[in-house]
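Enquirer: Any chance you could fold what I've pasted below:
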Amino acid sequence: MIKNHVMNTYGRADIIFEKGIGTKLYDTEGKEYLDFVSGIAVNCLGHSHPVIVNAIKAQSEKLMHVSNYYWNEYNIKLSDILTKNSDHESVFFTNSGAEALEGAMKLCRKYGKTQSEDKDVILYLSGSFHGRTMGAISITGQPAYQKPFMPIIPNTVMVEFNSVEDLKSKFTEKVCGIILEPVQGEGGLSACSMEFLQTAKDLCEKNDALLVFDEVQCGIGRLGTLFAYEKFGIIPDVICIAKALGGGVPIGAFIANEKTSNVLVPGDHGTTYGGNPFVCSVACAVLDELINNGVIKGVDAKSEYMKSKLLELKEKYPSKISEIKGMGLLIGFKLEGSPKEFMTKALEKGLLVIYANNNVVRLLPPLNVTEAEIDAAIELLDKVFAEF
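Expert: Okay, here's the model as predicted:
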């Protein structure tokens, strides 16, 4: 057991990683691991990618941080990249996905109150996960996350995942917004149906409420498009992003469309570190690599290849894999057995995977993963299944 004074809030494996290159991680004993967790969908270009390393070196020698009372060039440049590649108008930079969701909640509440004092209800979905802050757990549809911290923020109402009937019954004139993940990550790689998303969009327009997509895990190329909403053809009013945006440095954002871009005014919301020149310069480099150097364009083909290999495993182990789940490179399988135990056995074999709810094992490789690396992961999974 590793001795330390870090607060015990994670079930950490008894391993210390000290370096990473591409899809490979190395611990302090020199053992090599194939990383199909990617920092939980953060390391979209893998470890120590030269584009990121060079951006870090260059900007750290120029300017790390200034207050948001002043402009910096990369804050402006990154906002331009995000808005030019979306259907949206303005960006607020945060340090994490949870903070992006907090900002989106405030945006919904203020937008509602410009119409009526009691238009303050926020809807969210069962099975969802939006972060660990008090606001984020108040819209997280998993009671286990909420119970120890009750009471949660009031006027947040849960809707049954993909139930159009339940959505319609709870979408009153008091609703100021609905926040959802188009593909639930922590919830088990389940995608919202087109009917559900279209109904949510129609109800928002009818009741002048905001549709917010949490794309923290499923966005920034993970589904094969820069933004997840592009895969569904439903344009939300607000998008929340983080994780892969910085490729490893902490940055998030919420992006607002034209009708919501001026709702928050000076004094309504703020951040000390959000949007500083260091993280924004790295994010610009990451997006350039993803968008302009073909990384995102290659995701669909890699996804199909991985799915075909997982289906072969399902045929080989029909009593252990019941379903292949997910989209793009947010992919995995429903396991007949303990996913936590499976993850531990995979780690022993030198493969990093992560589990989600409903007995789902997630595979989240870097977006520039090769077919040879996918083959190597499948071979290791095969060995785990043989002993599982």
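
Enquirer: Every contact and neighbour count from this point should use C-alpha atoms.
Expert: Will do.

Enquirer: What are the boundaries of the strands in the stretch 201-350 of the chain?
Expert: Here the stretch 201-350 of the chain has its strands, by DSSP state E, counting those that start in this stretch, at 210-214, 238-241, 252-256, 321-327, 330-335.

Enquirer: To compare against the first, here's the next sequence to fold:
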Amino acid sequence: MIPTILPTYNRAPLSFTHGQGSWLFDEGGERYLDLAAGIAVNALGHADPRLVSALTEQAGRLWHVSNLYRIPQQQELADLLCQTSFADTVFFTNSGTEAAELAIKMARRYWFEKGDPRPGIITFQGAFHGRSTGAIAAAGSEKMTQGFGPLMPGFLQVPFGDLDALRAAIGPDTGAVMVEPIQGEGGIRALADEDMATIRAICDEFGLLLILDEVQCGMGRTGRLFAHEWAGIVPDIVMVAKGIGGGFPLGAVLARENAAAAMTAGSHGSTYGGNPLACAVGLAVSRIVSEPEFLQDVARKGAALRAELQALVDANPDLFEEVRGRGLMLGLKCRVAPANLVQAGYRARVLTVPAADNVVRVLPPLNITDAEISEAGQRLRRAVEVLRADAAGN
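Expert: Here you go, the predicted model:
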């Protein structure tokens, strides 16, 4: 029988009826500690009353009018994002993939308008920029591109973190460098702050645009509003999504005026992007996560959660190699199949996310409590016990 839902996901045998904060509840009433947060989406957990209020209030007034008209909620959110970031201008999308498409178009249009077309964009191996044909061409991995050719031309991948290879790859057609400060799908691989600064310097030396993909690592997840802030650099274009909507579909491209100047009327559009519902929720999220006190607390909680994970590594060196990441974007580098730990976690009632490079991601809501961090350590230890019991055949 043909499935009515296209089988592009290997879904877990779990179904949740409701959530509250850092917890999800299944059909049988079992409670799961959510250290996945919808893959870094539910920045404020489940059913946060501030977001529920923002959504329901807006839903009772106006859902959609299209970008043919001014949308006050969109303007207010754009103003806030520009006030709290490097950006001069914002375009709203529905997802990170759409943000990636616009970032690519923006970079290429920039050079076209200069009369010096440079379509080439250098990216890094292990990257993930979305699932569209342009985004998979940018990442370039066989897993994502196989069977979907011909691919969009103009992308060149270099080894992650190899700045000598980056410099050597720059040619007369190169117009931009696109990079995740922390690779999420790629295995919670973080560029060192000094390497981020060097990439910015290389772009300046060759006159290239620097595009940062902060879809997963942005909006407060590392303890700064944007991960690049740790390196003290100013990018030209930044893609965000996931956490900005707190669970409601929303993405954005933030840009400096010079980088975006060629995107004039008619050069891009979106039917749903920046609609009143999404922007009302995004505004509520952004007001909270951009507060310095909130970000400081994320950094503090990140250190506490890292300590729990490091204790797990230290106690089980045969199962784990290291803890990776920053803030509340953390990963366990495993010596076993990550899927096995994730599945053992289901039985321990704790949710995590697998990634490449043999890593299990730990991406809790940014407002996870101290008690829940302690509980996370306990439940992960229980997952390890389940994993060992399974390996022993018990």
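
Enquirer: which stretch among the strands of the stretch 201-350 of structure 1 comes nearest residue 157 of structure 1?
Expert: strand 210-214 (14.6 Å; Cα to Cα).

Enquirer: Select, out of the strands of the stretch 201-350 of structure 1, the one closest to residue 92 of structure 1.
Expert: Within the strands of the stretch 201-350 of structure 1, the stretch nearest residue 92 of structure 1 is strand 252-256; the backing value is 5.5 Å (Cα to Cα).

Enquirer: Residue 376 of structure 2 belongs to a helix?
Expert: Yes - when DSSP: H, G, I helix; E, B strand; the rest coil is applied, residue 376 of structure 2 is found to be in a helix.

Enquirer: buried residues in stretch 364-381 of structure 1?
Expert: Counting neighbours by 16 or more other Cα atoms under 10 Å, one finds that the buried residues in stretch 364-381 of structure 1 are 364, 365, 366, 367, 368, 369, 373, 374, 377, 378, 380, 381.

Enquirer: re earlier: could I get the strands of the stretch 201-350 of structure 1 in JSON lines, plus columns for distance to residue 352 of structure 1 and mean neighbour count?
Expert: Listed next are the strands of the stretch 201-350 of structure 1 as JSON lines, based on distance: least, Cα to Cα, whole Å; neighbours: other Cα atoms under 10 Å:
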{"stretch": "strand 210-214", "distance to residue 352 of structure 1": "25", "mean neighbour count": "28"}
{"stretch": "strand 238-241", "distance to residue 352 of structure 1": "24", "mean neighbour count": "30"}
{"stretch": "strand 252-256", "distance to residue 352 of structure 1": "25", "mean neighbour count": "27"}
{"stretch": "strand 321-327", "distance to residue 352 of structure 1": "18", "mean neighbour count": "19"}
{"stretch": "strand 330-335", "distance to residue 352 of structure 1": "13", "mean neighbour count": "24"}
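
Enquirer: re earlier: which ones among the buried residues of stretch 364-381 of structure 1 are found in helices?
Expert: Within these, residues falling in helices by DSSP state H are 373, 374, 377, 378, 380, 381.

Enquirer: quick one on the thing from earlier: ok, which of the strands of the stretch 201-350 of structure 1 comes nearest residue 341 of structure 1?
Expert: Closest approach to residue 341 of structure 1 among those (Cα to Cα): strand 330-335, 10.8 Å.

Enquirer: Show me what the closest one is packed against.
Expert: In this structure, strand 330-335 of structure 1 makes packing contacts with helix 299-316, strand 321-327, strand 360-363, judged by 3 or more Cα pairs under 8 Å, 6 or more residues apart in numbering; DSSP states H and E.

Enquirer: can we see that at 7 Å?
Expert: Using 3 or more Cα pairs under 7 Å, 6 or more residues apart in numbering; DSSP states H and E as the contact criterion, the neighbours of strand 330-335 of structure 1 among helices and strands are strand 321-327, strand 360-363.
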